[in-house]
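>>> coordinates for the following, if possible.
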Amino acid sequence: MAERPYIVGNWKMNGTRAMLSEARAIDRAAQRYMKVEVALAPPYTLIHAVHREAEQIGIGAQDCHPGAEGAHTGDIAASMLADAGAKFVILGHSERRQDHGETNKLINAKIESALEAGLRVILCCGETLETRDAGDAEDFVLRQLKSALPAFGDPAERLTIAYEPIWAIGTGRTATAQDIEAMHRAIRALLDNTYGEDVSAQVRILYGGSVKPENAREILSTPEVGGALVGGASLSAESFLGIVVGASEAEEA
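Alright, predicted model coming up:
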């Protein structure tokens, strides 16, 4: 597993220039926790502005189009994100899958486009409550990943997986440590088989699903958890940094 835990804030469809003060506070505080890699994915409209403010944290985007350019009104190409200052892009988030009908095939095309543009990729996967209750959670998640994982190049330096059980996003519920560990181990085994253990060991697997300062240390101490993809708690510097502190404490334990 990569050495430093990776804590990524996904601002989703939130944020105006007034929130640059939160980004500045996160960036300044992150300089005190060098054992943790911290990043933010603001909306498209703030990528360049946050990039100009940031000295320590990584800046990324929440989606991209699979094409390099063309007549796609309202879409953003990966190369355009890189030009705005983004270093990574979140792809396959459950809200994109649900709200926009994104398929694993489309997500794979987006990943390849992002990698070609020099971006790092955070690939999301996760199951509904109905799928988990039916006992099909691991098989479902692994099918998602098998269809979306990039087939070319060495992904170790630029690929991160984020497991986000859909039933635990924005609900206040979190999976148990045992549930998280079991899923992350299954994902690790798939990565081992796909890329080989030496490469797989460098790919971090994040947990995303109602991560808060109160539960961050426990979650981030769970075997095979290499960080967190944080939603609502990342909108406030105070709450987001509480998670960064939890990651630092888990790393030192």
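
>>> drop to CA atoms for contacts and neighbour counts, all remaining ones
Noted.

>>> so which strand or helix has A39?
Using DSSP states H and E, A39 maps to strand 37-41.

>>> what is that strand packed up against?
strand 6-10, strand 58-61 (3 or more CA pairs under 8 Å, 6 or more residues apart in numbering; DSSP states H and E).

>>> compare the ones you listed and give me the one nearest I111.
With respect to I111, and counting by CA to CA, the nearest of those is strand 58-61 at 12.7 Å.

>>> run through who's touching the helix or strand following the closest one.
Next in sequence after strand 58-61, counting helices and strands by DSSP H and E, comes helix 78-84. Outside helix 78-84, the residues within contact range by CA atoms under 8 Å, 6 or more residues apart in numbering are 47-48, 51, 60-61, 64-66, 68, 113-114, 117-119.

>>> number of residues surrounding the closest residue to H65 other than its chain neighbours?
Nearest non-adjacent residue to H65, counting by CA to CA, 6 or more residues apart in numbering: A77, 5.0 Å away. The tally of other residues near A77 (other CA atoms under 10 Å) stands at 21.

>>> distance check, A77 against A109.
According to CA to CA, to the nearest Å, A77 and A109 sit 12 Å apart.

>>> again with A23
On the measure of CA to CA, A23 and A109 end up 31 Å apart.

>>> also Q144?
14 Å.

>>> which of those two has more neighbours?
For Q144 versus A109, neighbours defined as other CA under 10 Å are more numerous around Q144 (20 against 17).

>>> which element is the more buried one on?
In the assignment (DSSP H and E), Q144 maps to helix 137-148.

>>> repeat for T131
T131 belongs to helix 129-133, assigned by DSSP H and E.

>>> this one as well, want them side by side:
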Amino acid sequence: MARKFFVGGNFKMNGTIESIKAIVKNLNEAKLDSNVETVIAPPSLYLLLVRDQLRPEIEVAAQNVYDQPNGAFTGEISVSQLKDSNITWTILGHSERRTILRESDEVVSNKTKYAVDNGVGVIWCCGESLEEREAGKTIDVITNQLAALKAKIGNDWSKIVIAYEPIWAIGTGKVATTEQAQEVHAAIRSWLKTNVNDQTAEATRILYGGSVNEKNCKDLSKQPDIDGFLVGGASLKPAFVDIINCNQ
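Sure thing, here's the model as predicted:
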């Protein structure tokens, strides 16, 4: 089964009306690989601006979503509000939320289940710290995060894209070697095969994230279990187009 290459751009808490309009203009005018599914995630304040102005074949993601229906949840955004605004994806479990905001595996899993059950795709993030990698615990950390998710969602992973993002490589300029990244991606796919089923293991796209840029993306994309990228800082730059087109 061929997995369609997927490139996500996580703007994080960056951008102004002017700068985000410029990013959208650049993407609208670029010649993009039609064999790549492209999704960008601006700050929530700019979701509608981006969706209204961005070419329709590029999808838009929120950077978070709540696990309850509309109601008295100040500061949150609901799945139904995303769908009402034609926002088709959300990022969940990013290490910045897991570590800074102390979102537990259970919180992330609950949000993921609620999102996919109600029709929004999830870019679900996992990753280890530098201390965990140096202690040889990378695979244990990742598989524990996967197990927590499976305990909530069961065997239907059809609306989930997994993003492996080693915490030590996010925004640091450090990048996992192609061998390191492929090793973890292969371990994730093996875990899916053993703990979910063969079909899910074959169909689920596993992205790499962590200081991805236009210089390192080509080598990473050649790895058999790397199905795309979740891009941080480089998604704010014109070179994001080069990452989307890295397989051409």
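
>>> and the TM-score between them?
Taking TM-score structural alignment, normalised by the length of structure 2 as the basis, the two superposed chains have a TM-score of 0.94; 245 aligned residues with a CA RMSD of 1.4 Å.

>>> just to revisit the earlier point, what residue of structure 2 takes the place of the residue nearest to H65 of structure 1?
Counting by TM-score structural alignment, A77 of structure 1 lines up with S78 in structure 2.

>>> let me know the outermost residue of structure 1.
For structure 1, the C-alpha farthest from the mean C-alpha position belongs to A71; by CA atoms, centre = their mean, that distance is 28.5 Å.

>>> which element, helix or strand, includes N193 of structure 1?
Going by DSSP H and E, N193 of structure 1 is part of helix 177-195.

>>> tell me the average deviation of that helix from structure 2 after fitting.
Compared with structure 2 after fitting, helix 177-195 of structure 1 deviates on average by 1.1 Å (mean CA distance after the TM-score superposition for structure 1).

>>> next SSE downstream of that helix?
Next along the chain after helix 177-195 of structure 1, taking DSSP H and E as the criterion, comes helix 197-200.

>>> summarise which helices and strands that following helix is packed against.
Looks like helix 197-200 of structure 1 contacts helix 177-195 (3+ CA pairs under 8 Å, 6+ apart).

>>> and the angle from the helix it packs on to helix 137-148?
Helix 177-195 of structure 1 runs at 30 degrees relative to helix 137-148, counting by axes from the mean of the first three to the mean of the last three CA atoms, to 10 degrees.

>>> okay, the helix holding N193 of structure 1 sits on what stretch of structure 2?
The aligned range for helix 177-195 of structure 1 in structure 2 is 178-196, by TM-score structural alignment.

>>> OK, contacts around the residue most central in space within structure 2?
Most central in structure 2 under CA atoms, centre = their mean is I123, positioned 3.7 Å from the mean C-alpha point. Neighbour list for I123 of structure 2: 89-92, 160-163 [criterion: CA under 8 Å, 6+ apart].

>>> which among the residues you listed gets closest to T172 of structure 2?
A163 (17.4 Å).

>>> that closest one belongs to a strand, doesn't it?
Yes - assessed with DSSP: H, G, I helix; E, B strand; the rest coil, A163 of structure 2 lies in a strand.

>>> that one pairs with which position in structure 1?
So A163 of structure 2 corresponds to A162, using TM-score structural alignment.

>>> F140 of structure 1 versus its match, what's the distance?
In this structure, A162 of structure 1 and F140 of structure 1 are 15 Å apart, going by CA to CA.

>>> buried ones in stretch 125-134 of structure 2, by neighbour count?
Along stretch 125-134 of structure 2, these residues count as buried under the neighbour rule (16 or more other CA atoms under 10 Å): 125-129, 132-133.

>>> is it correct that F240 of structure 2 is in contact with G232?
No - F240 of structure 2 is beyond contact range of G232, at 9.7 Å (criterion: CA atoms under 8 Å).

>>> re earlier: buried deepest among the helices and strands packed on strand 37-41 of structure 1, which one?
Highest mean neighbour count among these (mean count of other CA atoms under 10 Å): strand 58-61, with a mean of 26.

>>> mind giving me the packing neighbours of that strand?
If you count contacts as 3+ CA pairs under 8 Å, 6+ apart, strand 58-61 of structure 1 packs onto strand 37-41, helix 47-53, strand 88-91.

>>> neighbour count for A162 and F140 of structure 1, which is higher?
Legend: neighbour count by other CA under 10 Å for A162 of structure 1 and F140, higher for A162 (27 against 16).

>>> so who does the more buried one touch?
A162 of structure 1 sits in contact with 122-125, 205-208, 228-229, where contact means CA under 8 Å, 6+ apart.

>>> and if you look at P43 of structure 1?
Counted by CA under 8 Å, 6+ apart, P43 of structure 1 has contacts 11-15, 61-62.

>>> and V141 of structure 1, how far from R204 of structure 1?
Counting by CA to CA - V141 of structure 1 and R204 of structure 1 are separated by 16 Å.

>>> which of these two has more neighbours?
Comparing V141 of structure 1 with R204 by other CA under 10 Å, the one with more neighbours is R204, at 28 against 21.

>>> look at the residue nearest to the centre of structure 2 and give its secondary structure.
On the basis of three-state DSSP, I123 of structure 2 is classed as strand.

>>> ok now the host helix or strand of A109 of structure 1, how far from the chain's centre?
Per DSSP H and E, A109 of structure 1 falls inside helix 104-116. How far helix 104-116 of structure 1 lies from its chain's middle: 15 Å, per CA atoms, centre = their mean, to the nearest Å.

>>> run through who's touching that helix.
Counting by CA under 8 Å, 6+ apart, 64-68, 78-79, 89, 91-92, 120-121, 144-145, 147-150, 158 sit against helix 104-116 of structure 1.

>>> quick one on the thing from earlier: pipe the buried residues of stretch 125-134 of structure 2 into JSON lines and attach distance to R102 of structure 2 per row.
Listed next are the buried residues of stretch 125-134 of structure 2 as JSON lines, based on distance: CA to CA, whole Å:
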{"residue": "C125", "distance to R102 of structure 2": "14"}
{"residue": "C126", "distance to R102 of structure 2": "14"}
{"residue": "G127", "distance to R102 of structure 2": "14"}
{"residue": "E128", "distance to R102 of structure 2": "15"}
{"residue": "S129", "distance to R102 of structure 2": "14"}
{"residue": "E132", "distance to R102 of structure 2": "17"}
{"residue": "R133", "distance to R102 of structure 2": "20"}
